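1. take a look and give me a structure for this.
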Amino acid sequence: MDRRKFLKLSAGAGSLALLQMVGISCAGSGNGTIKLPPLPYRADALEPYISEETIRFHYGKHHSGYVKKVNRMIKGTAYANLGLEAIIQKTRGSAGETGIFNNAAQVFNHTFYWSSMKPGGGGAPAGIVAEKIKADFGSYDAFKKNFASAALSQFGSGWAWLVKDGDTLKIIKTANADTPIAEGLIPLLTIDVWEHAYYLDYQNRRAEYVDAYLAYLVNWEFVETNLVG
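-> Purely as a prediction, here's the structure:
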C-alpha cells in the first residue's frame, strides 16, 4: 500500500480500525485462522542496520511461529473466529489461557514492530508528530532519551512503546508478550528488545541497536497515521 492510499484510509478512522485496514490486527478470517501479514518491505531493506539474516529468522521463524501456535491453540474454541485484538483482550490475565495470550500478543506486537520501521527512516519527525512530541516531552531529544532508556532498562525480553493515553503521549515498556492494547492504550511506535531482534547483528550491544533504530529506521508516517486516526 503506498503512502497516499494509506493516509486516505486513515481519514476518520479510529486507531484500531486503521490497523485492521492495513493488516496489523490480523483479524480472524472466515475459516477461523490468524494470518501472517506480509512484511511491508523486502527482507534486506533495513540493511545495514538490521540484516536480511535477522529478518529471515525473526519474521520467518519467530513471528510465523507465533501465528502457527495461536492457530493451533484457538482451533475449536470460542476464540476461533475472533479478531486478534479481541483474543488478546479476552485472554489477558486468565491463567488457563496464558499460552493463547502470549502467542496472540506476539503476533500483534511483531506486526506492529515491522510497520514501525522503514528504509530511510529515523531521525527527528516533522509536522503534527513533532509538535505533539514537543508538547508532551519538551523536545525530540528528551523523547529520544526517554524512549532509549525504556528500551535499555527493560530487564530481559520485552518491548518499548510510544503510546497515546487519552490526549497524552507516553513511553512505556512491556515485558515478554505484554502489549498496550490489552490496557486500552493506543500504540504509536514500538521497538522489540527480545534478544532475537538484534543478537545476530549486535550481539549484547543493545544500545547500538536502539541507537540505529532511532537514527535510521523509525517510520514516522506510521506514527502520524496512528496518532491522527
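
2. every contact and neighbour count from this point should use C-alpha atoms.
-> Noted.

3. the helix ranked longest in the chain packs against which elements?
-> Counting by DSSP state H, the longest helix found in the chain is helix 98-115. Here helix 98-115 touches helix 64-74, helix 84-91, strand 186-192, going by 3 or more Cα pairs under 8 Å, 6 or more residues apart in numbering; DSSP states H and E.

4. kindly recompute the last result at 10 Å.
-> helix 64-74, helix 84-91, strand 158-165, strand 186-192, helix 220-228 (3 or more Cα pairs under 10 Å, 6 or more residues apart in numbering; DSSP states H and E).

5. got CSV for these, with mean neighbour count and distance to residue 124 too?
-> Shown next, in CSV, are those (neighbours: other Cα atoms under 10 Å; distance: least, Cα to Cα, whole Å):
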stretch, mean neighbour count, distance to residue 124
helix 64-74, 19, 32
helix 84-91, 20, 30
strand 158-165, 21, 14
strand 186-192, 24, 14
helix 220-228, 20, 9
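
6. for comparison, sequence B:
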Amino acid sequence: MPDSNALSRRTILTAAAGTVAALPLARLAHASPLDTEVIQTDGPFSLPPLPYAPSALEKAIDAQTMSLHHDKHHATYVKNLNDAIKKAPAEWQTKSIEEILMNLDKLPADIQEAVRNNGGGHDNHSIFWTIMSPDGGGAPTGRIAEIINSDFGGFEAFKAKFDEAGTKRFGSGWVWLVLNEQKKYEIVSRPNQDSPRMERQIPIMGNDVWEHAYYLRYKNVRADYLKAWWNVVNWDQINKRVAAAETR
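-> Prediction:
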C-alpha cells in the first residue's frame, strides 16, 4: 500500500510547483529583488526582499523553489510572528528579533511556542538569503578561510563535516557554523526553526535542510542539495558576519 504521508507530501509539492509555474516566465527569469508578492501584515517585523532575482541561484536552487521559499514560507513566518508578538507586553514590540530569541522564556507562556517557531524561521531565513549570491561559491577567503583552516582542518574537511551534520539532521532543521559562548567556532544542527541564538550562539552561516528548500529539484536526495549549495555561498557576506561576531 502506498505511504499516505509520502502521497500527501507529493501532492502538496506538486500543487505548489504548479502555482509558481503558472507565473509568467519573465516574472521568474527577470524579476528584480523587489518584485515579489508578499503577505502584508501589521507589526514590527517585515519580509526582507531577496537581494537577487529568484532565478539567480540556478546553479544550486531553482527559481520555483526560491519564489515559494521566500514569498510564501518566509512571509508566513513573518505574519505569524507579528500576530504572536502583538499579544506580548508593549516593551516587546520594539525589541530586535535577536533579543526576543535570546529571551524566549521571558515571554508570556501562551505565545512562546509561536514566537520560537516563527521568530526562528524569520531570523534563520533573513540570514540565509544574504549568505548566498549568484557570484558565490569557490574557496573561502579572508578571516573565514583562516577559521576553517585552523579549526576544521581545511575547506574540504569543513565541507564534509558541515554536510554530514546537515544530512544527519532527522526531519526538518538547519545546519550552522556558530560562534559559541566560549568564543569557539563549531558546526551544529538545530531542529525545525530553532535558532542558534536560543543557545546563546551567534549564527555565522547556515543551510536550510527543510524539504521545502530543495525538494522540487533534488526530491529526497538531501545530500545532492547540500553539495550543490556550496556553489552559491557568499564568502564576502560571511566574512562580514564573522567580523561582527568577533567584535561583540
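
7. follow-up on the earlier one: in structure 2, what residues pair with the longest helix of structure 1?
-> Matched against structure 2 by TM-score structural alignment, helix 98-115 of structure 1 falls on residues 113-130.

8. check the mean deviation of the matching stretch from structure 1.
-> Once fitted to structure 1, stretch 113-130 of structure 2 is off its aligned match by 0.8 Å on average (mean Cα distance after the TM-score superposition for structure 1).

9. contacting residues for the alignment partner in structure 2 of residue 127 of structure 1?
-> Structural alignment (TM-score structural alignment) places residue 127 of structure 1 against residue 142 in structure 2. Counting by Cα atoms under 10 Å, 6 or more residues apart in numbering, residue 142 of structure 2 makes contact with 235, 236, 238, 239.

10. any idea what sits nearest the last one, other than its immediate chain neighbours?
-> Residue nearest to residue 239 of structure 2 in three dimensions, not counting chain neighbours: residue 144, with 5.8 Å by Cα to Cα, 6 or more residues apart in numbering.

11. same deal with residue 160 of structure 1?
-> Counting by Cα to Cα, 6+ apart, the residue nearest residue 160 of structure 1 is residue 173, at 4.3 Å.

12. now name the helix or strand holding the residue of structure 1 positioned farthest from its centre.
-> Largest separation from the mean C-alpha position in structure 1: residue 76, at 28.0 Å (Cα atoms, centre = their mean). In the assignment (DSSP states H and E), residue 76 of structure 1 maps to no helix and no strand.

13. for it, give its distance to residue 33 of structure 1.
-> 11 Å (Cα to Cα, to the nearest Å).

14. where does stretch 221-229 of structure 2 end up in structure 1?
-> Under TM-score structural alignment, the match for stretch 221-229 of structure 2 in structure 1 covers residues 205-213.

15. which parts of the matching stretch are buried?
-> Across stretch 205-213 of structure 1, burial judged by 16 or more other Cα atoms under 10 Å covers 206, 209, 210, 212, 213.

16. does the second one sit in a helix, a strand or a coil?
-> Which is residue 209 of structure 1. helix (DSSP: H, G, I helix; E, B strand; the rest coil).

17. is it correct that it is in contact with residue 51?
-> No: checked against Cα atoms under 10 Å, the pair residue 209 of structure 1 and residue 51 is beyond contact range at 11.5 Å.

18. which residues do the two both contact?
-> Joint contacts of residue 209 of structure 1 and residue 51 (Cα under 10 Å, 6+ apart) are 198, 201.

19. residue in structure 2 matching residue 87 of structure 1?
-> Aligned partner of residue 87 of structure 1 by TM-score structural alignment: residue 100.

20. can you tell me the closest non-neighbouring residue to that match?
-> residue 92 (7.6 Å).

21. count of residues packed around that neighbour?
-> Look at residue 92 of structure 2: counted by other Cα atoms under 10 Å, it has 16 neighbours.

22. the next helix or strand after the longest helix of structure 1 vs structure 2, average offset?
-> Once helix 98-115 of structure 1 ends, the next helix or strand along the chain (criterion: DSSP H and E) is helix 127-137. Here the mean offset of helix 127-137 of structure 1 against structure 2 after fitting is 1.2 Å, by mean Cα distance after the TM-score superposition for structure 1.

23. output the contacting helices and strands for the helix or strand just after helix 127-137 of structure 1.
-> Later in the chain than helix 127-137 of structure 1, the nearest helix or strand by DSSP H and E is helix 140-153. Counting contacts by 3+ Cα pairs under 10 Å, 6+ apart, helix 140-153 of structure 1 is packed against helix 127-137, strand 158-165, strand 168-175, strand 186-192, helix 206-212.

24. right, so of the ones you listed, which gets closest to residue 93 of structure 1?
-> Between residue 93 of structure 1 and these, the shortest gap by Cα to Cα is with strand 168-175, which sits at 13.9 Å.

25. that closest one to strand 186-192, inter-axis angle?
-> 40 degrees (axes from the mean of the first three to the mean of the last three Cα atoms, to 10 degrees).

26. residue contacts, the residue nearest the centre of structure 2?
-> Nearest to the mean C-alpha position of structure 2, by Cα atoms, centre = their mean, lies residue 125 at 3.4 Å. Applying Cα under 10 Å, 6+ apart to residue 125 of structure 2 gives the contacts 47, 48, 69, 70, 73, 74, 77, 131, 193, 206, 207, 208.
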